[in-house]
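**Student:** Predicted model follows, preceded by the sequence.
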Amino acid sequence: MTERAHQVCTRCVMDTTDPEITFDEQGVCNHCHQFDTETSKRWFPNEEGKRQLEQIFNKIKEERKSYEYDCILGLSGGLDSSYLALVMKEYGIRPLVVHVDAGWNSELAVYNIEKVVKYCGYDLHTHVMNWPEVRDLQLAYLKAGVANQDVVQDHAFFASLYHFAIDNNINYVISGGNIATEAVFPKNWHHAAMDAINLKAIHKQFGVLSLKEYKTISFLQYYLYYPFIKKMKAIRPLNYLPYSKEAALAELIDKVGYKPYGRKHGESRFTKFFQNYYLPTKFNMDKRKPHFSSMVLSGLMSREQALEELAMPLYDKNELREDKHYLAKKLGISVEQLDEYVSSLGHDYSEYPNWNSRYIFIKRVQSFVSKVLGRNVKNYS
């Protein structure tokens, strides 16, 4: 019996591996329609965007003129955050650059971070995480069998960033997140990395060590304390620029001596394995599909180019074998055990305690307040 082919959107390259996808009579998916009606309204890759970005940066510089730093910039060594560092240098912004080392940095990431920071003349604070705790939590997630294995790194990154910002009296956090390459993403593919309730529940069931140094952000901190009490704001400058990864990479190579990774998220050995092998094998989720779809909708690549790229293998066999051995050794397990974690039955995050009920409640409150005030109330950190 042959496997039935997935229906693919006629405009982008998202398909029915997203179980909630819908198509109109022309075969165009709901992600495309959402981009047209909602997402694109928050995207300004033009002169209007440049004007808005100048206003945002001028406001930050005015508010922070008596402080040592204007904002915090999280730098992973990846393309988005590295290019963003150049943008901020061009606008005369003084960020405190923070790098969170969760133990999975590639050697190339370390090299690129050093090159970017030196070129820009920024101060760098590196937070090296407690590896035994990270390892224990990562193994707990593998045992739990949930889709988003990157929660361990992602939550640590943002929690460390926000806590560090508060400790240093900085209320602006600069993010490399952008609509041009991240506009499309199926909601059911992942659960929010900031759900500390889910993280702690998974660790309680499958972990061994106590998480004494691993920092988390609570639901109330994330949705109330940071944005409304501490007035913290996340700024995404790349949404106000004509952002192209090819152009950004060329500029980084020319000015900084930046070395490309060859693969998306090649700065993290674990993320590369997770996105290119774990997700497609265990959950049939190929993250290239939403990524390429975003780029098709934002005009950075054609649909034909996207389909050609998707026809390429996710992993070179030798590279996969090498990465499996590296990950298994670092996690203190056998390659056979790692393979078993990948091939075992997957589980939905909702099988473990989570913040969903609280999230639904706060969205209702937000909707009520918005109606009373007559304007949209949305200020998340």
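**Tutor:** Thanks, I have the structure now.

**Student:** From now on I want contacts and neighbour counts done on CA atoms only, so please keep to that.
**Tutor:** Noted.

**Student:** what number of residues lie near residue 337?
**Tutor:** Applying other Cα atoms under 10 Å, we find 11 residues neighbouring residue 337.

**Student:** typo on my end, residue 58
**Tutor:** Residue 58 has 15 nearby residues by other Cα under 10 Å.

**Student:** Kindly report the same for residue 136.
**Tutor:** For residue 136, using other Cα under 10 Å, the count is 19.

**Student:** Same question for the one 3 residues further on.
**Tutor:** In terms of burial, residue 139 registers 23 neighbours under the definition other Cα under 10 Å.

**Student:** Show the secondary-structure elements that the helix or strand hosting it is packed against.
**Tutor:** Taking DSSP states H and E as the definition, residue 139 sits inside helix 131-144. Other elements packing on helix 131-144 under the criterion 3 or more Cα pairs under 8 Å, 6 or more residues apart in numbering; DSSP states H and E are helix 151-167, helix 196-206, helix 335-343.

**Student:** For residue 136, find the nearest of those.
**Tutor:** Checking the helices and strands packed on helix 131-144 against residue 136 by Cα to Cα gives helix 196-206 as the closest, at 8.2 Å.

**Student:** can you state the direction angle for that closest one and helix 131-144?
**Tutor:** Comparing the axes of helix 196-206 and helix 131-144 via axes from the mean of the first three to the mean of the last three Cα atoms, to 10 degrees yields an angle of 90 degrees.

**Student:** Who are the packing partners of helix 196-206?
**Tutor:** helix 131-144.

**Student:** How about the helix it packs on, which residues are buried there?
**Tutor:** If you call a residue buried by 16 or more other Cα atoms under 10 Å, then helix 131-144 has these buried ones: 131, 133-144.

**Student:** One more to weigh against that first structure:
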Amino acid sequence: MSTLFETVKLNQLTLQNRVVMAPMTRARTSQPGNIPNPMMATYYQQRASAGLIISEATQISDDSQGYSFTPGVYTDEQVEGWKLVTQAAKQAGAAIFCQLWHVGRVSHPVFQQGQLPIAPSALSPVETKVWIADEQGNGNMVDCVQPREMTLTDIKRVVNDFAYAAKRAIEAGFDGIEIHGGNGYLIDQFLRTNSNHRTDNYGGNRENRTRFLLEVVDAVSDTIGSDRVGVRLAPFITFKDMDCPDIVPTILAVSEQLQTRDIAYLHLSEADWDDAPVIPESFRVALRSVFTNPIIVAGSYTQARADDILQHGYADLVAFGRPFISNPDLVSRLKYNQALDDLDGATLFGGNERGYTDYSVFSHRE
């Protein structure tokens, strides 16, 4: 039997297997208010044969949004909506964490009450687009704008926003939260020299560039406990103008700090496209040497690759993303070597049940 299907402990949680459903933006919230809804509860429940579900990236505040219809977890209405999701997932057997994010400069004034997005530094607009839609779901990809540099007051407020959102996530029934520190969003922008040109205590050397992330981790841990806190990092992902020559040693340095804080896990986001960079084994060895708590890896993993990295001890759990979209019963399909269905790319973001909750399920009789 593959080690992928073994039960595993994650602090006080016993996971039914080592399979993780990766966080994936699907943009299906109810409007106005970016509120999770029963359709989302069905979606997560269908995929709750995973040991751990990490929710789609979730706003911590009004100014943390960068795409239409992505959920928040800071209003009473959003918390009530998430309760439907967490109850459904847990009833079907999965543990569930809420991924918290602030997009930083990857945004647009339409999400900022007409103001500029915030970022570590006021640099030229990042070369990426955000999806902006009306309440009927009709939208377009729109260029980002030049952000304004965060003040120290802004930094303190956002740290507090992460802590508050974590508190609300636990109230909503989540088992814990994951801080999104990768993929070119706000925390990642602080970590990298090319997006962080600050000259104060939040810019320059590695200690300063990692300060914001560690302050967020400390504030969230003080609020809900470090055993309920995961962190996602993405050292080898360079889209959204994030090609920083110092990012790998920076990630290793901050991972050592995260180990001293005894967080629940570190989630390594690896690129999942065809010509993605290969993660060198030397990095995996170095990461494991400084971070001994559970590590989750995500990025185009097959069952064979998953078993290999688990057996080498470089990871403890393996996250699957796109295959979980079109195969809600992914765990069974992997376990019984069944073919995987392809996803409908046109239905990834926004819309209704089509391409969301209507994928077929493979039936296996023991």
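**Tutor:** Good, I have the coordinates. Since this is a predicted model, take the numbers as computed values, not measurements.

**Student:** tm score of chain vs chain?
**Tutor:** Scored against TM-score structural alignment, normalised by the length of structure 2, the superposed chains reach a TM-score of 0.27; 177 aligned residues with a Cα RMSD of 7.1 Å.

**Student:** Can you check what angle separates the helix holding residue 139 of structure 1 from helix 335-343?
**Tutor:** Going by the same axes, to 10 degrees, helix 131-144 of structure 1 makes 50 degrees with helix 335-343.

**Student:** hang on, the earlier thing: how about a markdown table for the helices and strands packed on helix 131-144 of structure 1, with distance to residue 361 of structure 1 added?
**Tutor:** As requested, these are arranged in a markdown table below (distance: least, Cα to Cα, whole Å):
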| stretch | distance to residue 361 of structure 1 |
| --- | --- |
| helix 151-167 | 22 |
| helix 196-206 | 16 |
| helix 335-343 | 35 |
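
**Student:** looking at those helices, which is closest to residue 282 of structure 1?
**Tutor:** Each of these has some distance to residue 282 of structure 1 by Cα to Cα; the shortest is helix 335-343, at 5.8 Å.

**Student:** So which residues make contact with the closest one?
**Tutor:** By Cα atoms under 8 Å, 6 or more residues apart in numbering, the surrounding residues in contact with helix 335-343 of structure 1 are 142, 143, 145, 278, 281, 282, 324, 325, 328, 329.

**Student:** List just the nearest of these to residue 163 of structure 1.
**Tutor:** Of those, the one sitting nearest to residue 163 of structure 1 (Cα to Cα) turns out to be residue 142, at 26.8 Å.

**Student:** Which residue, other than its chain neighbours, is closest to the closest one?
**Tutor:** The shortest distance from residue 142 of structure 1 to any non-neighbouring residue, by Cα to Cα, 6 or more residues apart in numbering, is to residue 341 (6.0 Å).

**Student:** Distance of that neighbour relative to residue 322 of structure 1?
**Tutor:** Relative to residue 322 of structure 1, residue 341 of structure 1 is positioned 17 Å away (criterion: Cα to Cα, to the nearest Å).

**Student:** So which of the two has more stuff around it?
**Tutor:** When residue 341 of structure 1 and residue 322 are compared for neighbours, residue 341 comes out ahead with 19 against 11, by other Cα under 10 Å.

**Student:** Tell me the buried residues in the helix or strand encompassing residue 267 of structure 2?
**Tutor:** Using DSSP H and E, the element containing residue 267 of structure 2 is strand 265-269. By 16+ other Cα under 10 Å, the buried positions in strand 265-269 of structure 2 come out as 265, 266, 267, 268, 269.

**Student:** ok, back up a step: out of the contacts of helix 335-343 of structure 1, who's the most crowded?
**Tutor:** For the contacts of helix 335-343 of structure 1, neighbours were counted using other Cα under 10 Å, and residue 278 has the most, 24 neighbours in all.

**Student:** coming back round to it: next, format the contacts of helix 335-343 of structure 1 as JSON lines and append distance to residue 60 of structure 1.
**Tutor:** Shown next, in JSON lines, are those (distance: Cα to Cα, whole Å):
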{"residue": "142", "distance to residue 60 of structure 1": "41"}
{"residue": "143", "distance to residue 60 of structure 1": "44"}
{"residue": "145", "distance to residue 60 of structure 1": "43"}
{"residue": "278", "distance to residue 60 of structure 1": "41"}
{"residue": "281", "distance to residue 60 of structure 1": "45"}
{"residue": "282", "distance to residue 60 of structure 1": "44"}
{"residue": "324", "distance to residue 60 of structure 1": "45"}
{"residue": "325", "distance to residue 60 of structure 1": "46"}
{"residue": "328", "distance to residue 60 of structure 1": "45"}
{"residue": "329", "distance to residue 60 of structure 1": "45"}
